[in-house]
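# output the structure for:
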Amino acid sequence: MNLYLPVERWQSRTTFVFALAMAAVGLGNLWRFPWLMGEHGGAPFFFSYLLCLFFIAVPLLVAEVVLGSHGRGSPFLTLSWAADVSGRSRLWLTVALLSCLAGFLLLVSYLLIAGWSLSYAYQLQLGGFAAISLPGAAEVLASKLSASAGLMRWQLLAAVLLAVAVAVGVRKGIGLFVWIAIPLMMFLLGVLISFSVEFGDLGAAGAYLFAWQPLDFDRGSFMAALGHALYTLCIGVAVGMSYGAYAPHKLPIVRSVITVAIFDVVVAVAAGVAIFPLLFANNLMPAQGFGLLFVSVPYAFGNMPFGDLYGALFFLTVTLIALGTAVALLEPIVSVLEQQFRVRRVLAAISVTAVAFLLSVYATVDLASAAPGEGFLLWLDGVTSEWLIPAAVLLLALFVGWRMPRELLRRELAREPDILFSLWYFLIRFVAVPVIAFAWLWLSLVP
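Prediction:
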């Protein structure tokens, strides 16, 4: 019997789905997915993304949740317990080590973006972007970076909110947060879509996002679809293991994860409809990353009727999404400190958040002086996306698919029909492992 049972669990399947969905939504759906669709052929990319999402990413997330529901502890205790009962070496704990490290590095970026978004929401509602020019919007960002103390104060506020949500506990903290955040996020997205449909260029956005342009789709497009499918479900950062440890008994894991994936697709498409019509209405070329979020979007809202109000609501939505993912990234590390090293949850949450906040402050200062294509944030992104996450995902698929006994996995997925379990087992062994290995090799060798 596993002796490392967590004190708390989700009160219901819905809370588990909400928590995993809030983690999965992520900022990639706001500033990356719509741009990827438009740049890689529209509909061909979208259908490739769906294939990668449901036949590779979903089975991998199921594997993470299965480990968590089996181990019922922190990622390290979960992997330790799974290795012992499977008769395997404890070197497989490398999966937990890589995952927690990748999650922490990503946490720095999400904390930075949450703080910056609060700053932009405040400035927009004061009319700070009214009738601004595009160079003027870029100048606002440059001035914020040159006088970065203001941004740091907002980052500190975001850090406090994050630490409180995790420190309070699984039910009263994270559980309550996701029950507030999911309905609020969907309401805000609905408001923003209504505004975008009324004042934006919906036709141009639809032609960009959903056009059938197979000539724009190539092998690189498929790799982009695969990468985003893995990134959007927070695979390889121990979130599935951590949240799976708190799952109710006899949870239909596969069907719950499929629900999360469907929700993620809906939000991704909704984000594109909420943002891109406004960009086209202002004759802006689609972009991704910081240029889209902190230059193009404020400029678009600043030159729209009622743009101050709706722009502020947009950046509040971004803050909510960033904090939701940050909570999910912080929880596995806090659970390791709490269960492995017996650190009190409150102290663990505050300590890890404080370190992430200091690194986010350094990243903000670094952005003011870094040359284009360089800097601390880009280094973090490169280390996590090119090395830590691919290694963690590949080892996860190998361990669950090839090292854990089939009968043990079947017990954890007892609520699923035989045909669904067999399909998942086939996909994790014979699809996920070779595709992830090939993708990592391709990423490493192709410039």
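# C-alpha from now on. contacts and neighbour counts both.
Fine.
# longest helix anywhere in this structure?
For the chain, the helix with the greatest residue count under DSSP state H is helix 307-340.
# the structure of the following sequence is requested for comparison with the preceding one:
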Amino acid sequence: MSSRDQFASKIGFILAAAGSAIGLGAIWKFPYMAGTNGGSVFILLFILCTVIIGLPILIAEFMIGRRGQLDPINSFKTQAPGKPWYMVGWLGLIACGIILSFYSVVGGWILSYLFRAVTLQLTGQGLDFASLFSDIIANPLEVLIAQGAFMLLTLLIVQAGIKGGIEVASKWMMPLLFIFFILLFIRSVTLDGAMEGIKFMFVPDWSYLNIKTLLLALGQAFFSLSVGVSAMITYSSYLSPKENIVSSAGNVAVMNIIISILAGLVIFPAVFALDYSPEQGPGLVFVILPAVFEQLPMGGLFLIIFFILILFATVTSAIAMLEVVVAIGIGQKTEGRKRASWIFAAIIFLIGIPSALSYGVMSDFTIMGKNFFDFADYITSSILMPIGALLISLFAGFHYSKKVSQQELNSSSLLFTIWLTIVRYLAPIAILIILIRSAFA
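Just a heads-up that it's a prediction; the model follows:
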């Protein structure tokens, strides 16, 4: 165990963990979820749910991982010998593999758009972006090449290890992500008519304050922190015992909230200023935003920056998912990382082929009325992730003694009592509500 790789610094760990959380959920899903659910009220509920429910579960994952200092399966085996808790690690392995299989497809779409933006193919006046998006995702050769390129980029980072790969990449990508967001934010809010978009985000429309919006905000907060798939258990297993996991988790949660709000501040002022509807749904990033940027001075440059930004966010999440699979694959060994990275990346790429072809040659193939891509998304987001988070919450809440947990968290009695109450009772109830709602959706 002494030879096991570790993060070289606390900031490296925080940026890597934040990168895992800040992915398409924050930049792609959050804006369209806010756009279709009233804007400001959804955002307020999202922040509350992140702090009250998501953060305590994130702390629980950090505690399990840092205490185990092993991959998720062996971490549970050593901390609960002879009990089936190690199945949570297997659940995380399966979930991460499936998520990355279709996540890499979206990563490929982003690479396709970035290539077109750099080669100035997205700046022609009157370009039909809806048709362009449909053509790209239906082209089997392009989507498979782009998916393969994205997986190659991901595995090259993971094979280099924690210090030399994941930490270095996160230290570069995450600050650049913030810088690019600030540039786009300044450009967006200085447009004529941008104030309507800002009002949409910050002036509450209380008619949206209902159970449906609360549950959607809870689901967004829950999934945007990347909990439930053992990614945070894996990352925190490389963390030194001296680090304060409560403050680290708090920093990750705050960064996730800031990036989500910045995404809204980039998108909604521009959408309102150029007279588009915020209720465009999932096509907001690939269909509406290119049309918005096309109408701006220097729009081609800002579009390139935007897709680089989304690529960074997507890659930092993808490397976390591949790291879970690789960490379990190599166990306590370190010399097999490169080989394992290539093998598992290749397997995940092959598993992702049906998802890549779901909008083209395999569009007629359905499971439970969903194409392969949507089914893979549904089975992970609506079933595997909530179950994983539920089990992690119960393990942290009931397996450890109060003395052990409080020592690990190194917090005051009041804060510890609040955390324990949430992970034992409030979070499991909230997760069960999400599972029930998903089952009947």
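# about what we covered before: tell me the buried residues in the longest helix of structure 1?
Using 16 or more other CA atoms under 10 Å as the test for burial, helix 307-340 of structure 1 gives 307-339.
# go on, stretch 264-276 of structure 1?
In stretch 264-276 of structure 1, counting by 16+ other CA under 10 Å, buried: 264-265, 267-276.
# and stretch 159-167 of structure 2, by the same measure?
Buried, per 16+ other CA under 10 Å, within stretch 159-167 of structure 2: 159-163, 165-167.
# adding secondary structure and distance to Phe272 of structure 2, write those out as CSV.
Formatted as CSV, the buried residues of stretch 159-167 of structure 2 follow (DSSP: H, G, I helix; E, B strand; the rest coil; distance: CA to CA, whole Å):
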residue, secondary structure, distance to Phe272 of structure 2
Gln159, helix, 43
Ala160, coil, 44
Gly161, coil, 44
Ile162, helix, 42
Lys163, helix, 43
Gly165, helix, 40
Ile166, helix, 38
Glu167, helix, 38
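# which parts of structure 2 are strands?
With DSSP state E as the criterion, structure 2 has strands at 366-367, 370-371.
# returning to what we had before: which strands or helices does the longest helix of structure 1 pack on?
helix 13-25, helix 75-85, helix 94-125, helix 149-167, helix 176-199, helix 239-245, helix 297-302, helix 345-369 (3 or more CA pairs under 8 Å, 6 or more residues apart in numbering; DSSP states H and E).
# post-alignment, that helix versus structure 2, mean distance?
Aligned to structure 2 and superposed, helix 307-340 of structure 1 gives a mean residue distance of 0.9 Å (mean CA distance after the TM-score superposition for structure 1).
# what angle separates that helix from helix 13-25?
What separates the directions of helix 307-340 of structure 1 and helix 13-25 is an angle of 110 degrees, with axes from the mean of the first three to the mean of the last three CA atoms, to 10 degrees.
# between helix 307-340 of structure 1 and helix 149-167, how big is the angle?
Taking the same axes, to 10 degrees, helix 307-340 of structure 1 and helix 149-167 form an angle of 50 degrees between their directions.
# show me the contacts for the equivalent of Thr123 of structure 2 over in structure 1.
Under the alignment (TM-score structural alignment), Thr123 of structure 2 pairs with Ala130 in structure 1. Each residue near Ala130 of structure 1 by CA atoms under 8 Å, 6 or more residues apart in numbering is listed here: 124, 302-303, 307-308.
# and which of these is nearest His249 of structure 1?
The closest of those to His249 of structure 1 turns out to be Leu124 (CA to CA; 45.9 Å).
# which bit of structure 1 covers stretch 159-168 of structure 2?
Using TM-score structural alignment, stretch 159-168 of structure 2 pairs with 167-176 in structure 1.
# just stretch 316-325 of structure 2 next, same as before
Mapped onto structure 1 using TM-score structural alignment, stretch 316-325 of structure 2 covers residues 324-333.
# sorry, back to before: of all the helices and strands packed on helix 307-340 of structure 1, which one is nearest Trp442 of structure 1?
Short answer: helix 94-125, nearest of those by CA to CA, at 20.5 Å.
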